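Chemist: Got a predicted structure here, sequence first:
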Amino acid sequence: MENSNPNHQDNNKARKPGRPGGLGNTNPNQPFNVYWIYAILSMVLIGMFFFGQNKNIKRVDWSDFQEYVNDNRIESVVVYSNKDIAEAKVRPESASYVFGENAGRFGANPFIQVNIPSTQGTSEFLDTVKREKGYDIKVRFDTTSEIWSMLLTFAPFLLIIVFWIWMMRRMQGGPGGAGSGIFSVGKSKAQLFDKDAGPRVTFKDVAGLSEAKEEVQEIVEFLKHPGNYTSLGGKIPKGALLVGPPGTGKTLLAKAVAGEANVPFFSISGSDFVEMFVGVGASRVRDLFRQAKEKSPCIVFIDEIDAVGRARGKNVNFGSNDERENTLNQLLTEMDGFGSNSGVIILAATNRVDILDKALLRAGRFDRQIYVELPDLNDRKDIFKVHLRPIKIDESVDVDFLARQTPGFSGADIANVCNEAALIAARNKKKFVERDDFISAVDRIIGGLEKKNKIITQEEKKAIAIHEAGHATLSWFLEHANPLVKVTIVPRGKALGAAWYLPEERQITTKDQMLDEMCALLGGRAAEELFIGKISSGAMNDLERVTKQAYGMITYLGMSDKLPNLSYYDSSGQEYTFQKPFSESTAELIDAEVKRMIAEQYDRAKELLSRHAEGHGQLARILLEKEIIYAENLEQIFGKRPWASRSQEILQSNEEKPHSEKEVTDTLPLPPVPSE
């Protein structure tokens, strides 16, 4: 079978021995581990100590030694000049004579040892016997230093002592230990980004966040020119808390502050303070602030501070010692211990400021809260420009159009869109990333992967088309509904069908706008009841969103005729854990108001669909035929949208068919269908 991958052969050629699982090390950047040398030397010395002396020795007198030599019972002699002793190997046939009954215990290498009167006298005696009797006795004189012999004897013990000292220093975080031993668990795990090490992140690398950058600019100016403030008696805030949704660039902004000020930057996560050992968190806080004082002026950045800064006393641990609370207490103490102009500024980031301890947020600790919000249209343009720099794009890519197509996207989401578009273009063997690739990337991120091969019967497909056409029809005729961009019945992710809208970016929402959005959400279920005669499980996501919105309007926003101007929302984050803030009769009234509100919008949806039943049917037929419709299809059927909006004008200003943004979709999975 021919290999379809043209790079397969090259990849095999490039594969070298020594990969993980082998013994070789082909990575030139990976240093040789010197501990292997220590291990080999240890094994050699231990082997010499335990297995080098594989002989048994019997001590004899000088007269007995002379007798054995004269009787030719000695095979070889080693004379140690520095010790005045000699060791002689007994011939095997004479072992029983020399050792008697113990001959078997001395094995195949029987030796005797004797104290000699002198080296010269022993040499003359052996030479005389060999010359007169013709014996074949091998004689060797050993002049090895006694110090070296002692060293070889005690080498294993010295090795054990050295190994023990090395282990203790490593456990205590000494040289080579990198602070990772059991005695260094109280050391700070903060990563230091020094001002002279590597490229720096500056405000030029942070797109958008114009208001947040203005807030932190004063911190940068203080670190650069502290005398301008201290000379007038001013005091810089000790800490600033960056608050905002995930992915908005809080960590990047903190690094940019350190880069602009050109000072050391300590970065640590809130979870790094918490360990299973008691007292470790407080010890790491002390060590972190000690290092910061040594490096001042500097910035200490604590990411996800809610892991350690959660309000105390909310989760009572039945009287036991709470390590997290001890860590927080130490953090509060250390922040109070700083002088006003010590040059150490604390930055922290969280997206759950409502659960932080009040003592942490008071003046003198985190004096300022800097809100890092989701980027608006202009900020999204700047963010796209940053992430499009390394991507090869063609002239069809319009940054302004991409920014309008991504309302509600964070900086991390936009980076993901750019990367996904590049992957889609590479998958299609393109040389450049085109506009359609970005549109597909947005659809992929919002709705999930298309599943064109999903088994759906014709009856189910028709029901999905009628359902989605109901959403599209109501969004066209409701004044405050978001303008439609695209509707599809191709399954994507867990959704059987999806409708994309381009919502307006507004800061406040009126009751009429919310009611129109609820009515549009109920359009799918209303279309099923009107034009099919029976309802299905496909509207589960719509009903969930409508119900939550209705309860929010009544209990939080006070948008009820019977419960006006009342809000039961708890901004402290406790959410009334033990009891509700209203009585049972009020709860019944809230339930009744929710049912009434949803019923009114459902009847309104059915009335609008009945009035435009013919156009709805045409949309459903187009969906069944083409599986996708755009805003221009609705304009051909219904005419110009009676409620023109700024978003609608944006859509109409684009020459090509735009794809989408916000998804209102039915996410209930399709029930199992037996294969036909």
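Modeler: Sure, I can see it. Residues are numbered from 1 along each chain as shown.
Chemist: alpha carbons only for contacts and neighbour counts from here, please
Modeler: Will do.
Chemist: Next up, the contacts around Glu294.
Modeler: Taking C-alpha atoms under 8 Å, 6 or more residues apart in numbering as the contact definition, Glu294 lies against nothing.
Chemist: In a helix, it, correct?
Modeler: Yes. Assessed by DSSP: H, G, I helix; E, B strand; the rest coil, Glu294 belongs to a helix.
Chemist: So it versus Ala499, what's the distance?
Modeler: Counting by C-alpha to C-alpha, to the nearest Å, the separation of Glu294 from Ala499 is 58 Å.
Chemist: One more: Arg525?
Modeler: 14 Å.
Chemist: now Ser536
Modeler: 18 Å.
Chemist: swap in Glu479?
Modeler: 18 Å.
Chemist: quick one, which of those two is more surrounded?
Modeler: Ala499 (25 against 18; other C-alpha atoms under 10 Å).
Chemist: Which helix or strand contains the more buried one?
Modeler: Using DSSP states H and E, Ala499 sits in strand 497-501.
Chemist: Can you list the helices and strands that that strand packs against?
Modeler: Identification of packing neighbours for strand 497-501 by 3 or more C-alpha pairs under 8 Å, 6 or more residues apart in numbering; DSSP states H and E yields helix 458-477, strand 484-488, strand 662-666.
Chemist: just so I know, which of those lies nearest Thr547?
Modeler: Distance to Thr547, taken as C-alpha to C-alpha, is lowest for strand 662-666 among those, at 14.6 Å.
Chemist: and Glu632, that's in a helix?
Modeler: Yes. Judged by three-state DSSP, Glu632 forms part of a helix.
Chemist: residues near it, how many?
Modeler: 17.
Chemist: how close does it get to Leu423?
Modeler: 30 Å.
Chemist: what do you get for Gly121?
Modeler: 92 Å.
Chemist: ok, these two, which is more surrounded?
Modeler: Using other C-alpha under 10 Å, the more surrounded residue of Gly121 and Leu423 is Leu423, with 15 against 11.
Chemist: try this one side by side with the last:
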Amino acid sequence: MSEKKKNNPKFTLNSYWIYIPLILFFLAMGLFNQGNPNAKEITSNDFNEMLIENDIEKIMIYNKSIAEIYIKKDVLKEKDRYTKNKKDNLLFSKSSNVFEYNVGDLQNFENQLKEAKQKYGLSLFYKHKQRTSLLDTIFSALPFILLIAIWLFFMRRMSGAGGGSGGGGQIFNIGKSRAKLFDENTKVKTTFKNVAGLEGAKEEVQEIVDFLKNPEKYTKLGGKIPKGALLVGPPGTGKTLLAKAVAGEAGVPFFSLSGSDFVEMFVGVGASRVRDLFKQAKQKSPSIIFIDEIDAIGRARGKNSMTGGNDERENTLNQLLTEMDGFGTESNVIVLAATNRAEILDKALMRAGRFDRQIYVDLPDLHERREIFEVHIKPLKLADDVNLEFLAQQTPGFSGADIANLCNEAALIAARNNKSAIHHQDFMDAVDRIVGGLEKKNKVITPKEKKVIAYHEAGHATVSWMLKYAAPLVKVTIVPRGQSLGAAWYLPEERKIVQTEQMLDEMCATMGGRAAEKLIFNKISTGALSDLEKVTKQARAMVTVYGLNEEVGNVTYYDSSGNDSFVKPYSEETAKVIDEEISKIIEGQYARAIEILDQHRDKLDVLAQKLLEKEVIFKDDLIEIFGKRPFEEQNTLPNPEDTSKNEDLL
């Protein structure tokens, strides 16, 4: 019996049910105003006969067009002609004394009644009334019904149907928090074991976890609870994952939402949601509030005042500042936030007492990339030839999200080729697919263009092989990929700082493609666009950012705060010097590249011919042509800050 009760659906009151009695009420009103259902329509002859015989008791004229004629009850009993054509049913009664007559022209009808009353001495009377039909009611109310329906629809859409706590989809809950709650019923299953790498960041947040588990350890010594921690770093580095791991390790209620969830077109909604969020967090303390992409509401105030929603966003930020500074240390509520644009956040939000700690989550290094690969290959079926160490070296600059995408792409490539397991070559193909784009083998290229592309890519490979600080080449191809017609993959050295000689060698290797075109064909093409863009940025950084130019000197015109984006921080004379020095650096490396290629012209020709024959060559082919690099042992590790591919638009 108890099981049956459990299985029976619980009766719940739905807000839509209020519309049912309203609809029934309007239908009933319409039916009551439809007129007498027992009335029988008569002709003008019948009506004249009724007048002459004085059988009419009264006449009700509705809407100046229809007359309901009521027969005297004693006449109804005496004369059966008023009932002989009527039959009883659910709606009609043959004893009804009501008849219906179309009056036509109202003035003529009234004159006819007056003349009949005077001529025959009639005792009847008539009266005018208004009657509305159901269709008239519906059509007259239809515009208002449509307006109300459209208004309700947009209110529900803007309030986020189905989201938020306490039924945030309802219009009256539009000011409620939209945070997704993870508590004892829906626990966060992510722990630090699921977060590969990020050792420094995990150490920072470990103390927050320890405090939530054992706050007395800190408070008994007079310490205060940290109010918040801000996770800063490039996209895809695992900031959100780290915050979930903190909640999973601490085992406390975890409120998760995005900064854009506070933004709404209604004035005051954002601030209301902030208040409701912190109210819920205090009720469930100790707890964690995680605001992802906090720059959506935390942008510095007073800037971009021309934007329409600026005041509302500032009100939301003001409320957030008040809440973070308003609750006491005994409430055990910690705010975690993540952003990749910390430089635009408001200074009041960044001060101690609100976000006490800023934890930088950087791109993973070689060792951390290896750990991330080990996490993401667990669900994959791998072949024995997969070398994770080599894959970690081949993916400099990849974030955790990029590595996850790489593993998935390798699985898709293996499945596309009907393989039973994922091989090492599938991972390498996935790297090429992600970095260089999809191969376009059907792209039509003339033999002349193909020769130019081959010498262009051979020029990159030759110059980079002969320079000490240039990244060693891994693979060169003249097969079109993405928007480029040729590409070269390198394995940059992992550096924490970059010296002038290293930057110049990289620029020289980048100019090797155009230098080869000039040397071989005595012509240059538009194919070096991406190369020129890269070296121009490097040269400008050397002169204006890093202070590596002797003519300009040890100054930098870089402003990390971004406040001087519309102000040129140097004079016109200095601007002229900067332009001259940038051009001098680029042209110097271009001439240097031509000189190197001229010295190894024969080997350049061999390499270009091999590219034309095979379309793809690897490091072993360069060793066969040029021999081993004498400084190769210094260039074995990847640099996460550098690119691992040269693209050309040939």
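Modeler: Yes, it's here. Source: prediction; values computed, not measured.
Chemist: Superposed, what's their TM-score?
Modeler: Here the TM-score for the pair of chains, by TM-score structural alignment, normalised by the length of structure 2, is 0.79; 556 aligned residues with a C-alpha RMSD of 3.4 Å.
Chemist: does the residue nearest the centre of structure 2 count as helix, strand or coil?
Modeler: The geometric centre of structure 2, computed from its C-alpha atoms, lies nearest to Ser260 (C-alpha atoms, centre = their mean), at 9.6 Å. Per three-state DSSP, the secondary structure class of Ser260 of structure 2 is helix.
Chemist: how about Gln283 of structure 2, what's its partner in structure 1?
Modeler: In structure 1, the residue paired with Gln283 of structure 2 is Glu294, using TM-score structural alignment.
Chemist: Helix or strand: which one has Glu374 of structure 2?
Modeler: helix 366-376.
Chemist: What range does the very next helix or strand once past that helix cover in structure 1?
Modeler: Note on helix 366-376 of structure 2: by DSSP H and E, the next helix or strand toward the C-terminus is helix 388-393. Aligned by TM-score structural alignment, helix 388-393 of structure 2 corresponds to residues 399-404 of structure 1.
Chemist: residues of the matching stretch that come out buried?
Modeler: Val399, Leu402, Ala403, Arg404 (16 or more other C-alpha atoms under 10 Å).
Chemist: Show me which of these is closest to Lys454 of structure 1.
Modeler: Distances from Lys454 of structure 1 to the buried residues of stretch 399-404 of structure 1, taken by C-alpha to C-alpha, are shortest for Leu402, at 30.2 Å.
Chemist: Please report how far the closest one lies from Leu496 of structure 1.
Modeler: Where Leu496 of structure 1 is concerned, Leu402 of structure 1 sits at a distance of 26 Å (C-alpha to C-alpha).
Chemist: What of Leu158 of structure 1?
Modeler: Applying C-alpha to C-alpha to Leu158 of structure 1 and Leu496 of structure 1 gives a distance of 74 Å.
Chemist: In structure 1, what sits opposite Ser560 of structure 2 in the alignment?
Modeler: Checking TM-score structural alignment: Ser560 of structure 2 goes with Ser571.
Chemist: same thing with Arg357 of structure 2?
Modeler: Looking across to structure 1 (by TM-score structural alignment), Arg357 of structure 2 lines up with Arg368.
Chemist: Nearest residue to that match in space, ignoring adjacent ones along the chain?
Modeler: Taking C-alpha to C-alpha, 6 or more residues apart in numbering, and ignoring the residues beside it in sequence, Arg368 of structure 1 has Ala240 as its nearest neighbour in space, at 4.8 Å.
Chemist: May I have the residues that are in contact with the counterpart of that neighbour in structure 2?
Modeler: Counting by TM-score structural alignment, Ala240 of structure 1 lines up with Ala229 in structure 2. Contact analysis of Ala229 of structure 2 by C-alpha under 8 Å, 6+ apart lists Ile334, Val335, Leu336, Ala337, Phe355, Asp356, Arg357, Gln358, Ile359.
Chemist: I figured the second one hits Leu231, correct?
Modeler: Think Val335 of structure 2. No. Using C-alpha atoms under 8 Å, Val335 of structure 2 is not in contact with Leu231; the gap is 10.9 Å.
Chemist: more crowded one of those two?
Modeler: Leu231 (26 against 20).
Chemist: Minimum distance to Glu450 of structure 1: which of the helices and strands packed on strand 497-501 of structure 1 has it?
Modeler: That would be strand 484-488 among those, by C-alpha to C-alpha, at 10.6 Å.
Chemist: what span of structure 2 lines up against that closest one?
Modeler: Counting by TM-score structural alignment, strand 484-488 of structure 1 corresponds to 473-477 in structure 2.
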